[in-house]
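S.K.: When you get a sec, could you give me coordinates for this:
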Amino acid sequence: MKTLTLLRHAKSSWDDPVSRDFDRPLNPKGQRAAQTMGRHMRALGLVFDHAVASPAVRVVETLEHVGTGYGSDLAPAWDQRIYLASAATLLDVIHELPAGADHVLLIGHNPGLEDLVLALVPEDGGSLREDVEIKFPTASLAQMHFDVGDWEAVALGLARLERFVRPRDLDPGLGPDRG
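M.R.: As a prediction, the model looks like this:
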């Protein structure tokens, strides 16, 4: 069995005058949400054989803050293909994961991550899938299990969505801003 955990980067700052989207940093709420999610991952006892991530600044900073809460550096392999990737590209990345890794963390961006969950989990996948379909917010985590022995066998509709956690589920203050 293979377990894939997806983590969307935390909330980034649109106020920072960076010239490229790739270079946008986290805002203070995103920093807090990432650290909170890291603590929750530790409390759940989540352990990963392998991590792979987009090298975008907001992902790098998300992992720094998640690592602080988690109590360990997740030390991902950086993969440029994950930056703003489609679900199809993310599936290509998944098919190339190391055979010996059974518990993988993939950190990236929307809409690719949300689309990937919706493609991998069958439409009758339950209320967690319905929650993902509504929105996969920043710093959210989705964990899926596959009854396969090799990452190359991961295919559309084969996942069982075991967990979907949003920052607001852990701290209401990390929910959507009220305008």
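
S.K.: drop to CA atoms for contacts and neighbour counts, all remaining ones
M.R.: OK.

S.K.: Please report how far L156 lies from L105.
M.R.: When distance is defined by C-alpha to C-alpha, to the nearest Å, L156 is 19 Å away from L105.

S.K.: neighbour count winner among those two?
M.R.: Taking other C-alpha atoms under 10 Å, L156 and L105 do not tie; L105 has more neighbours (23 against 14).

S.K.: That one should be in a strand, yeah?
M.R.: Yes. With DSSP: H, G, I helix; E, B strand; the rest coil as the criterion, L105 is part of a strand.

S.K.: thinking L26 is in contact with S13, fair?
M.R.: Yes. With contacts defined as C-alpha atoms under 8 Å, L26 counts as touching S13 at a distance of 5.4 Å.

S.K.: between those two, who's got more neighbours?
M.R.: Just comparing L26 and S13: by other C-alpha under 10 Å the higher neighbour count belongs to L26, 24 against 16.

S.K.: so how far is V132 from the more buried one?
M.R.: Between L26 and V132 the computed distance is 22 Å (C-alpha to C-alpha).

S.K.: which ones are touching T5?
M.R.: By C-alpha atoms under 8 Å, 6 or more residues apart in numbering, the contact list for T5 reads H103, V104, L105, L106, L141, A142, Q143, M144.

S.K.: Would you mark the buried spots in stretch 47-67?
M.R.: Judged by neighbour count using 16 or more other C-alpha atoms under 10 Å, the buried positions of stretch 47-67 are 50-67.

S.K.: Which of those residues fall in helices?
M.R.: Where those overlap with helices, as defined by DSSP state H, the overlap consists of V57, R58, V59, V60, E61, T62, L63, E64, H65, V66, G67.

S.K.: Out of the residues you listed, flag the one nearest to H95.
M.R.: Each of these was checked against H95 using C-alpha to C-alpha; the closest is V59, at 21.5 Å.

S.K.: And that closest one, how far from G67?
M.R.: The gap separating V59 from G67 is 12 Å, by C-alpha to C-alpha.

S.K.: The structure of the following sequence is requested for comparison with the preceding one:
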Amino acid sequence: MRVLILWRHAKAQSATVAEGDHQRSLAERGRADAQRIASRLIAGGRLPELILCSDSRRTMDTADAIDRAAGRALDRIALSDLYHASIDDYLRLIGEFGGGCSTLLIVGHNPTIEAFAEAVTGDALVRVRPGDLSIYNCAASDWTAATIGDFTRTAVLSPRGE
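M.R.: Below is the predicted model:
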């Protein structure tokens, strides 16, 4: 069984004129939340073989937390395509980079992370807040064949402990 983990970046600082949205870093609370979620993920035995990460600063900062929790740098690919991605973009990138990985982590943004959860669960009221992480089992024989219907959400980790 393949496992896809989708993690919305943790709470970020407000954008400044000098910095812009792409360069926003995590707020102190966001750093603490990301570390808490990463530690829970690793403690639960969910070490990703590959991380696909938006190239924004806040997503990279969020992904850094899992490296600290794992005690080493995990394989990571920073992709500008994840910044304004659609569900179809996610599926394409999963197929392109997933290869032989059994567990793949994407650190990205809303609205795509939330739209993915809505499409899988059929719940139009699902909300994915900053720092929330969802774990999906994928029934496809390999990542290149995966469609949205192949995914089942099996767990949600939230900094708020829900």
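
S.K.: where does the TM-score land?
M.R.: Both chains were compared after superposition, and using TM-score structural alignment, normalised by the length of structure 2 their TM-score is 0.90; 162 aligned residues with a C-alpha RMSD of 1.9 Å.

S.K.: picking up where we left off before, among the ones in helices among the buried residues of stretch 47-67 of structure 1, which one sits closest to P122 of structure 1?
M.R.: Taking C-alpha to C-alpha as the measure, V59 is the one of those closest to P122 of structure 1, at 28.0 Å.

S.K.: so how much does the longest helix along structure 1 differ from structure 2 once superposed?
M.R.: Longest helix in structure 1 by number of residues (criterion: DSSP H): helix 28-44. For helix 28-44 of structure 1, the mean distance from the matching residues in structure 2 following superposition reads 0.7 Å, by mean C-alpha distance after the TM-score superposition for structure 1.

S.K.: And the strands in structure 1?
M.R.: Per DSSP state E, structure 1 has strands spanning 2-8, 50-53, 77-78, 103-108, 141-146, 160-165. These are given in chain order.

S.K.: Same list, the ones you listed, but as TSV with distance to A85 of structure 1 please.
M.R.: As requested, the strands of structure 1 are exported to TSV (distance: least, C-alpha to C-alpha, whole Å):
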stretch	distance to A85 of structure 1
strand 2-8	12
strand 50-53	11
strand 77-78	13
strand 103-108	8
strand 141-146	17
strand 160-165	20
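
S.K.: wait, which of those strands is closest to D21 of structure 1?
M.R.: strand 103-108 (13.7 Å).

S.K.: how big's the offset between that closest one and structure 2?
M.R.: Following superposition, strand 103-108 of structure 1 is found to deviate from structure 2 by 0.7 Å on average (mean C-alpha distance after the TM-score superposition for structure 1).

S.K.: which helices and strands does that strand pack with?
M.R.: The elements that strand 103-108 of structure 1 packs onto, with contact taken as 3 or more C-alpha pairs under 8 Å, 6 or more residues apart in numbering; DSSP states H and E, are strand 2-8, strand 50-53.

S.K.: Switch the ones you listed over to a markdown table; also include distance to T36 of structure 1.
M.R.: Output for those, formatted as a markdown table (distance: least, C-alpha to C-alpha, whole Å):
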| stretch | distance to T36 of structure 1 |
| --- | --- |
| strand 2-8 | 13 |
| strand 50-53 | 19 |
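
S.K.: what's the closest of the ones you listed to H95 of structure 1?
M.R.: Distances from H95 of structure 1 to each of those were compared using C-alpha to C-alpha; the minimum, 11.6 Å, belongs to strand 2-8.

S.K.: how big is the offset of the closest one relative to structure 2?
M.R.: Strand 2-8 of structure 1, aligned to structure 2 and superposed, deviates on average by 0.8 Å (mean C-alpha distance after the TM-score superposition for structure 1).

S.K.: any idea of the angle that strand forms with helix 28-44?
M.R.: Between the axis of strand 2-8 of structure 1 and that of helix 28-44 there is an angle of 160 degrees, by axes from the mean of the first three to the mean of the last three C-alpha atoms, to 10 degrees.

S.K.: and D132 of structure 2, what pairs with it in structure 1?
M.R.: Applying TM-score structural alignment, one finds that D132 of structure 2 aligns to S140 in structure 1.

S.K.: Tell me the spatial nearest neighbour of that match, not counting adjacent residues.
M.R.: For S140 of structure 1, ignoring the flanking residues on the chain, the nearest one in space by C-alpha to C-alpha, 6 or more residues apart in numbering is R166 at 4.4 Å.

S.K.: Mind telling me what the one you found corresponds to in structure 2?
M.R.: R166 of structure 1 maps onto S158 in structure 2, with residues paired by TM-score structural alignment.

S.K.: ditto for T62 of structure 1
M.R.: Under the alignment defined by TM-score structural alignment, T62 of structure 1 is paired with T62 of structure 2.

S.K.: Relative to D88 of structure 2, how far out is I148 of structure 2?
M.R.: Taking C-alpha to C-alpha as the measure, I148 of structure 2 falls 9 Å from D88 of structure 2.
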